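K.L.:
Below: sequence and its predicted model.
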Amino acid sequence: MSRVGKMPVSVPQGVDVQVKDDQISVKGTGGTLSLARNALVNVANKDGKLSFEPANDSREANAMSGTMRQLVNNMVVGVTKGFEKRLTLVGVGFKAAVQGNKLNLAIGFSHPVNIEMPQGIKFETPAPTEIVVKGADRQRVGQMAAEIRAVRPPEPYKGKGIRYADEKIVIKETKKK
């Protein structure tokens, strides 16, 4: 059996988990998240702990038990603490600002780039060269951060562009005569 799938998910106080035939829904202070249930995994809720067991002895069921366990754990953490990704703008004159429900980026193009804030995701700019993407759904937070980074990814010669806060860019050496 999967090592990750063996560990139960503990449900903290104030979080409501409902296991139905077709989906698992988690409700907490950060919002409500739901996930479609897989037929290869049996889910049991006992004394505030969720356990995930493969329905049969196949490799797919074993793998899905660990996957389902981690997805539900991410939902529980998301509705209690939430997730965030930090991005940094590197370049002369590069800046970001939140205006209403849009993120306005001035990143060296001839026009400003506006990115809509989707439902359940929040943008913050603690400094003009920093962007913080927050939300309860880990996948959507990571996807939104990746879409912002894709507007102007860091280039390899000077390192200018939008990068994750913990990302290291390997700078290439320039051409020699």
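P.N.:
That came through fine.

K.L.:
okay, CA-based contacts and neighbour counts for the rest of this
P.N.:
Noted.

K.L.:
Test my guess that Ala106 contacts Lys95.
P.N.:
Yes: because the distance of 5.3 Å satisfies CA atoms under 8 Å, Ala106 is recorded as touching Lys95.

K.L.:
which non-adjacent residue is nearest Lys6?
P.N.:
In space, Lys6 comes closest to Phe52 once its chain neighbours are excluded; the distance is 7.0 Å by CA to CA, 6 or more residues apart in numbering.

K.L.:
cool, Val76 as well?
P.N.:
Here the nearest residue to Val76 in space, its sequence neighbours aside, is Val26; by CA to CA, 6+ apart that works out to 6.6 Å.

K.L.:
Comparison target below:
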Amino acid sequence: MSRIGKLPITIPKDVDINYNEPEMVVKGKFGTLQIEIPEIIGITQDENRLMVNLKNETRSQRSLHGLYRTLIHNMVIGVSEQFQITLNLQGVGYRASVQNQFLILNLGYSHPVKIAIPEGISVEVMQNNTINLKGCDKQDLGLFASNIRSWRKPEPYKGKGILYKDEQILRKAGKSGK
């Protein structure tokens, strides 16, 4: 049995879970998320706890046990608290701003980079170089953050680029003259 899969999921009071095979819908104050659960996984719900069980025990099914328990747990946390990712822009002249449903980035290119903000994700820019992303779906939030970061990945010589909060860049010495 999976160590992660056998842990119970605590359901907060403001979260409502509806499970009709094979679909699970989780509703909370920050949104609604849904997932399709395979037949091999059984779910039992008490008053404020949710248990994810396996119907059979094969190697591939044990791996799905932990996966779906984690996905359901992330859905419960997302609709009750929201996930947050902070990005820092490091570089001379690097700036960010939000206009309508677009994130505008000045990253040293000859043109500003315009990125559409997906539905369900809120973007807040602080001090022109710190971007706070919030959303209830952890997977979509991480994908959007990596999309932003792909425009200027951190480089090891000057340390410029888009960094996650508290990320350290290993710096290289570069060329040394004679």
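P.N.:
Nice, I can see it. What you are looking at is a predicted structure, and each value in this text was computed from that prediction instead of being measured.

K.L.:
Mind checking the TM-score on these two?
P.N.:
The TM-score (TM-score structural alignment, normalised by the length of the first structure) is 0.97; 177 aligned residues with a CA RMSD of 0.9 Å.

K.L.:
Looking only at neighbour counts, state which of Ala106 and Lys95 of the first structure leads.
P.N.:
More crowded of Ala106 of the first structure and Lys95, by other CA atoms under 10 Å: Lys95, with 20 against 17.

K.L.:
circling back: so the residue nearest to Lys6 of the first structure sits against Arg3, correct?
P.N.:
No: taking contacts as CA under 8 Å, Phe52 of the first structure lies outside contact range of Arg3: 11.1 Å.

K.L.:
Tell me which of the two has more neighbours.
P.N.:
Phe52 (25 against 10).

K.L.:
that older thread, the one helix or strand the residue nearest to Val76 of the first structure maps to vs the second structure, average distance?
P.N.:
Secondary structure from DSSP states H and E places Val26 of the first structure in strand 23-28. For strand 23-28 of the first structure, the mean distance to aligned residues of the second structure following superposition is 0.6 Å (mean CA distance after the TM-score superposition for the first structure).

K.L.:
start and end residues in the second structure for the following helix or strand past that strand, please.
P.N.:
Heading C-terminal from strand 23-28 of the first structure, the first helix or strand you meet, by DSSP H and E, is strand 31-36. Using TM-score structural alignment, strand 31-36 of the first structure lines up with residues 31-36 of the second structure.

K.L.:
mean deviation of the matching stretch from the first structure?
P.N.:
Superposing on the first structure and averaging over aligned pairs (mean CA distance after the TM-score superposition for the first structure), stretch 31-36 of the second structure comes out at 0.4 Å.

K.L.:
residues near the residue nearest to Val76 of the first structure, how many?
P.N.:
Under the criterion other CA under 10 Å, the count of neighbours that Val26 of the first structure has is 21.

K.L.:
who touches it in this structure?
P.N.:
Val26 of the first structure sits next to 15-18, 32-34, 75-76, 79 when contact means CA atoms under 8 Å, 6 or more residues apart in numbering.

K.L.:
how much space between it and Val79 of the first structure?
P.N.:
In this structure, Val26 of the first structure and Val79 of the first structure are separated by 8 Å, where distance is defined by CA to CA, to the nearest Å.

K.L.:
what's the strand of greatest length in the first structure packed up against?
P.N.:
Across the first structure, the longest stretch assigned as strand under DSSP state E is strand 83-90. Contacting strand 83-90 of the first structure under the criterion 3 or more CA pairs under 8 Å, 6 or more residues apart in numbering; DSSP states H and E are the following elements: strand 130-135, helix 138-151, strand 161-164.
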